[in-house]
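Student: Requesting a structural model of the entry that follows:
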Amino acid sequence: MNKHTDSYYAHSVGAGSDYPQLNDHIECDVCVVGAGFSGLSSALHLAEKGFKVVVLEGSKVGFGATGRNGGQIVNSYSRDVDVIESRYPPEQAKALCNMIFEGGDIIRGLVDKYQIDCDLKHGGLFTALNNKQLKGLAEHKAGWERYGNDQLTMLSQDELEQQVGTRAYVGGLLDMRGGHIHPLKLALGEAAAFVSLGGQIFEQSAVTEIQKGTNPVAHTANGSVKAKYLVLAGNAYLGGLAPNISNKAIPCGTQVITTEPLSEQQLAEILPSDYCVEDCNYLLDYFRLTADKRLLFGGGVVYGARDPDNVEALIRPKMEKVFPQLKGIGIDYAWTGNFLLTYSRMPQFGSFDDNIYYLQGYSGHGVTCTHLAGKLLAEALTGHAERFDAFASLKHPTFPGGRHFQIPFTAIGAAYYNLRDKLAI
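Tutor: Next comes the predicted model:
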């Protein structure tokens, strides 16, 4: 039986809920493959519209990136306003940019509507390590303000140090439409909300085969689900179930550690604001406090989603560079999780065979964009596909190097941009 990875999140949710394994042959309107944020958002939004929905999960609800990420509500996509407006036709760019804050709004709306206890906190900081990055944050602020975010404040180094107890940064940008949550608690709360609307979730029910046709069928080891529509929402954990979409992106691993609980003095020194933080490097670091006053710190990317031998050894030096006052602090949890990276860094939404939809490739911005994805999918299946199609019509080039060399080529490219960050060029 597949269990959650040995993370802080899994240890802090308690017993949680167990959903049954599929041992029957059933029918529904929509079958969703994957009980991460993409699948749960899709299922919940569809159930709210009256669809009969079944979710099949190969492991546990929130098993993948959903239950392992940094828990930060970061607006926009992995490519922001400046790139979108320069890369795509004006009408399409406007449609995409008009949705950049919606994912966070959806999360806050679901938390409020279904009274989900997920340690929600408001406020997120972007921090600059050099003047080039600080200039970029000012441009970032201007772009977001053009699309309606009026909750942004530039901070000087001294102002930032009052929020984050370090001199590692030269300044930053505060976004009060950002924030942070306990992602696994959010996923479990969304799953419970979906079930309260009549939805069905089956865990330990990996889909082994998709049978295409007028009514596609998802087969598991012990059962099957026949539906009008099938939604593939496995992301980096989809495996080889649909090679036509899995070859469009590559899985990558990110690493996270969580300290022992901190003292009141340590809390006041490092993060008195209780905002979440991410820096502006290409290979960025991110951190925040948990509800029980630990520092959760993540960063780095392993291309190809290999699990490092020692996560703490990779992340502790990064944490202690930002917060020298925590040198030698105890680390209670260390884990890794996979996300799906696209070459364009834009998410991949689409369909094939008229009735099989897919949502994937958030490239590190999955917490918010997955929630948007589910809402757009529900719109599309009720005859309002305009916003879904703004994403579905994006062209997604494949990574250079082919099947054997795309991962090393991508790692070389990342090393180049990492060097540019260090040299501030």
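
Student: alpha carbons only for contacts and neighbour counts from here, please
Tutor: Will do.

Student: What residues sit buried inside the helix or strand where residue 105 lies?
Tutor: Using DSSP states H and E, the element containing residue 105 is helix 102-114. By 16 or more other C-alpha atoms under 10 Å, the buried positions in helix 102-114 come out as 102, 103, 104, 105, 106, 107, 108, 110, 111.

Student: Could you also give me the structure for this second sequence? I'd like to compare it with the first:
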Amino acid sequence: MPDYPAGEHVASWYAATANPAPERPALAGEVECDVCVVGAGFTGISAALHLAERGLSVVVLEGARVGFGASGRNGGQIVNSYSRDMDVIEAKYGAQTARALGDMAFEGNRIIRERVATYAIDCDLRDGNLFAACNRRQLAGLREHKALWERYGYRELELLEGEGVKREVNSDRYVGALVDHGGGHLHPLNLVLGQAAALESLGGRIFEQSAVREVIHGEPVTLRTAGGRVRAERVVMAGNAYLRGVLPEIEGRSMPCGTQIITTEPLGEARARALIPNGLAVEDCNYLLDYYRLTRDNRLLYGGGVNYGGEDPADITAVIRPKMLATFPGLADVKVDHAWSGTFLMTLNRLPQFGVVNGNVYYAQGYSGHGVTCTHLAGKLIAEVIHGQGERFDAFAGIPHLPFPGGRLLRVPLSALGAWYYSTRDRLGL
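Tutor: This is a model prediction of the structure:
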């Protein structure tokens, strides 16, 4: 894992409104446990909590703070399924794989809601999200999307067309929309902080500022940090885009990508509700999509774009504010109070990577923009496979993953070229 010079959360609206949380100590000396989890984001904390509930002793090593990475910075949208939908999965990997993944496509959402209810986590959970079509081609795709999800038994979708869209989002950009009444949105940093507290209430231990510098394979596995060592029968690698140089076996078939978010000053309830009357989270259907929602204090949180390679732009507000104004021109007088970026991990096929190294080091990563729900599913599947119930974990682990064309040198410019092509098609409605 890389070093974090400051080791603190970025200056986001989430960090500014986070629930109180303790600063956990760095690892010092030697510790033994049943399972050591590397990374205190959604995947790691979800896995650790499921394992602790099953009675295992769990230690979590985090290079910075709980929720430091994408888990504490993302758009906060509870979007069902995966970054590749079931028809693509079936065409590429067969009906059996599609059925196995389809049966789990809505489970991450249910896990989040169960966690919030069981542990009384205060994270601004609200119901409903919306996929917005910018042209007729995208609207046709939403009709197909609705029919596909209904094939897998999901009945929470409502198709809107024309002026009906303005019932939910007051913008002239869209010709149609698909409302997922079973989706939702929340404060992601408070969600992961709440689950971390739940883990500790069950005896789990979390060490912050404890980046893993070396993994020594064996039985048990030894993990070395700057201040100590952990010996564990099983290890879960959950560093995602921040896992670099520790486990090379899983790093060559994914690429870190950056996305940027701003929040406005408080708009007041009337002005906020005039934008999104029923408070849904929104994302459009473009290849490089925009996503936005209202916060609990009536700000507009607006994100968009992908920066391949994960480098931050010099001026985040200058990148995102024009996107916001293209959607809501009436906000030209509104100030931006927070601007931040985050890094997620993308795979070539846009499906997450699951697997096992040397028989006792498990990993899940590469959610490709659908991390809020899929990470929570991944944590449960990791707990299952460690307890000898590997069928569902293996359904993901069996999906082949290829490296990006051009290798590490050319993957960024080639991906950017592909994004330019698909973005041009979006603009032309092709």
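
Student: Show where the next helix or strand after the helix holding residue 105 of structure 1 falls in structure 2, residue numbers please.
Tutor: Under the assignment DSSP H and E, the closest C-terminal helix or strand after helix 102-114 of structure 1 is strand 121-128. Per TM-score structural alignment, the counterpart of strand 121-128 of structure 1 in structure 2 is residues 126-133.

Student: Mean distance of the matching stretch to its aligned residues in structure 1, please.
Tutor: Here stretch 126-133 of structure 2, set against structure 1 after superposition, deviates by a mean of 0.3 Å using mean C-alpha distance after the TM-score superposition for structure 1.

Student: In a helix, residue 324 of structure 2, correct?
Tutor: Yes: under DSSP: H, G, I helix; E, B strand; the rest coil, residue 324 of structure 2 sits within a helix.

Student: Please pull up the equivalent of residue 348 of structure 2 in structure 1.
Tutor: By TM-score structural alignment, residue 348 of structure 2 lines up with residue 343.

Student: ditto for residue 26 of structure 2
Tutor: By TM-score structural alignment, residue 26 of structure 2 lines up with residue 21.

Student: ok, now residue 363 of structure 2?
Tutor: By TM-score structural alignment, residue 363 of structure 2 lines up with residue 358.

Student: Residue 233 is in contact with its match, correct?
Tutor: Yes: using C-alpha atoms under 8 Å, residue 358 of structure 1 is in contact with residue 233, at 6.0 Å.

Student: Have a look at these two and say which one is more surrounded.
Tutor: Higher neighbour count among residue 358 of structure 1 and residue 233: residue 233, with 28 against 25, using other C-alpha atoms under 10 Å.

Student: Show me what that one aligns to in structure 2.
Tutor: Under TM-score structural alignment, residue 233 of structure 1 pairs with residue 238 in structure 2.

Student: can you pull out the strands in the stretch 51-200 of structure 2?
Tutor: Counting by DSSP state E, counting those that start in this stretch, the stretch 51-200 of structure 2 has strands at residues 58-61, 77-78, 126-133, 157-161, 176-185.

Student: Any chance of these in CSV with mean neighbour count and distance to residue 92 of structure 2 as columns?
Tutor: Converted to CSV, the strands of the stretch 51-200 of structure 2 look like this (neighbours: other C-alpha atoms under 10 Å; distance: least, C-alpha to C-alpha, whole Å):
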stretch, mean neighbour count, distance to residue 92 of structure 2
strand 58-61, 27, 36
strand 77-78, 28, 26
strand 126-133, 23, 25
strand 157-161, 17, 26
strand 176-185, 23, 26
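
Student: Would you mind saying which of the ones you listed lies nearest residue 233 of structure 2?
Tutor: Across those, residue 233 of structure 2 has its closest neighbour in strand 58-61 (10.4 Å, C-alpha to C-alpha).

Student: Mind telling me what residue 173 of structure 1 corresponds to in structure 2?
Tutor: Match for residue 173 of structure 1 (TM-score structural alignment): residue 178.
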